[in-house]
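Student: what's the 3D shape of this:
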Amino acid sequence: MATNLAQLVLDGLKKRLDSNNQITVPKKGGKIYTAQFTFNPPATEELVIKFSRETHWHLPPDFKNFLLLHNGARLFENTKTGGGYELLSLYEIPDNHLDYMPKDCFSEYRETLQIGHNPVK
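Tutor: Okay, here's the model as predicted:
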């Protein structure tokens, strides 16, 4: 029986979120902050196939499974200061792919597919 790791992880996370998709997160020194989670609607199987065919990029199975549940997400966004992490949607990946690659990076990293980033700068 195949296990959908993306589904298991998301189910576990969502059980910890309140009705507003928020969670209280402890920080160093006893401080806490409220983190917001935003999940996009799912991608269709057809969209995932079209993306791979048009870009010639291989999507790892777990990320494909995630996309079929949520075509992108924002995770651990601080409700007061922003930040957090973003898993890009299929619409955003092509526009962000090489923008995050250093100009002098090794050639093997050019084969890396950028699927997310930490928007905190």
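
Student: going forward, measure contacts between C-alpha atoms and count neighbours the same way
Tutor: Will do.

Student: check which residues of stretch 33-52 are buried.
Tutor: 33, 35-38, 43, 48, 51 (16 or more other C-alpha atoms under 10 Å).

Student: sorry, slip of the keys, the one I care about is stretch 74-86.
Tutor: In stretch 74-86, counting by 16+ other C-alpha under 10 Å, buried: 74-78, 83-86.

Student: one more, for comparison:
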Amino acid sequence: MVNVSSVVIDANDSDHLKIISNEWEVSDVSCSFNSPINMAEAEIFENENNIKLPEDYKTFLTLHNGARIYELLDDDGEKIGGGLHVFSLGEIKEVQEIDYLSEHGVGHLYC
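Tutor: Here you go, the predicted structure:
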């Protein structure tokens, strides 16, 4: 896991960064952001799911509908997970559906 108080020591024009953590480990990471949605889509999602999203999260969605921040890269530059995963509305809906099925007798596995 990458420590979020890391310092960026190299950034290029792509989404790849080289960072150094508080433990002096140098890691290659990636930051990627999804395309935005409009506020009306967030409000429709709230109404359909009978939930209220935090205002700052809805504002984030109008900039990026989800993101992967500081996702670790292997030596070949392939994404291998870790970092921070900010869910898109679609991913929230998927998790809700899985949890609903789980509560009603259909098992699932979190990896």
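
Student: what's the match for residue 31 of the second structure in the first structure?
Tutor: Residue pairing (TM-score structural alignment): residue 31 of the second structure is matched to residue 37 of the first structure.

Student: before we move on, the earlier item: select from the buried residues of stretch 33-52 of the first structure every entry located in strands.
Tutor: Counting by DSSP state E, the buried residues of stretch 33-52 of the first structure place 33, 35-38 in strands.

Student: need those in TSV with distance to residue 98 of the first structure, can you?
Tutor: Shown next, in TSV, are these (distance: C-alpha to C-alpha, whole Å):
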residue	distance to residue 98 of the first structure
33	33
35	29
36	28
37	26
38	25
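
Student: closest one of those residues to residue 97 of the first structure?
Tutor: Among those, residue 38 lies closest to residue 97 of the first structure (C-alpha to C-alpha), at 21.7 Å.

Student: residue 37 of the second structure reaches residue 64, doesn't it?
Tutor: Yes: Residue 37 of the second structure lies in contact with residue 64 (C-alpha atoms under 8 Å); the separation is 7.2 Å.

Student: now do the same contact list for the residue positioned nearest the centre of the first structure.
Tutor: Central residue of the first structure (C-alpha atoms, centre = their mean): residue 87, 2.0 Å from the mean position. Contacts here follow C-alpha atoms under 8 Å, 6 or more residues apart in numbering; on that basis residue 87 of the first structure touches 72-75, 115-117.

Student: most neighbours among these, which one?
Tutor: residue 72 (25 neighbours; other C-alpha atoms under 10 Å).

Student: show me what contacts the aligned partner of that one in the second structure?
Tutor: Alignment note: residue 72 of the first structure maps to residue 66 in the second structure; criterion TM-score structural alignment. By C-alpha under 8 Å, 6+ apart, the contact set of residue 66 of the second structure is 33-35, 85-89.

Student: try residue 68 of the second structure
Tutor: 30-33, 83-86.

Student: helix or strand: which one has it?
Tutor: Residue 68 of the second structure is located in strand 67-73, with elements delineated by DSSP states H and E.

Student: to what extent does that strand diverge from the first structure after superposition?
Tutor: In this overlay with the first structure, the average offset of strand 67-73 of the second structure from its partner residues is 0.7 Å by mean C-alpha distance after the TM-score superposition for the first structure.

Student: ok and that strand relative to strand 26-33, angle-wise?
Tutor: 150 degrees (axes from the mean of the first three to the mean of the last three C-alpha atoms, to 10 degrees).

Student: next one: strand 67-73 of the second structure to chain centre, how far?
Tutor: 8 Å (C-alpha atoms, centre = their mean, to the nearest Å).
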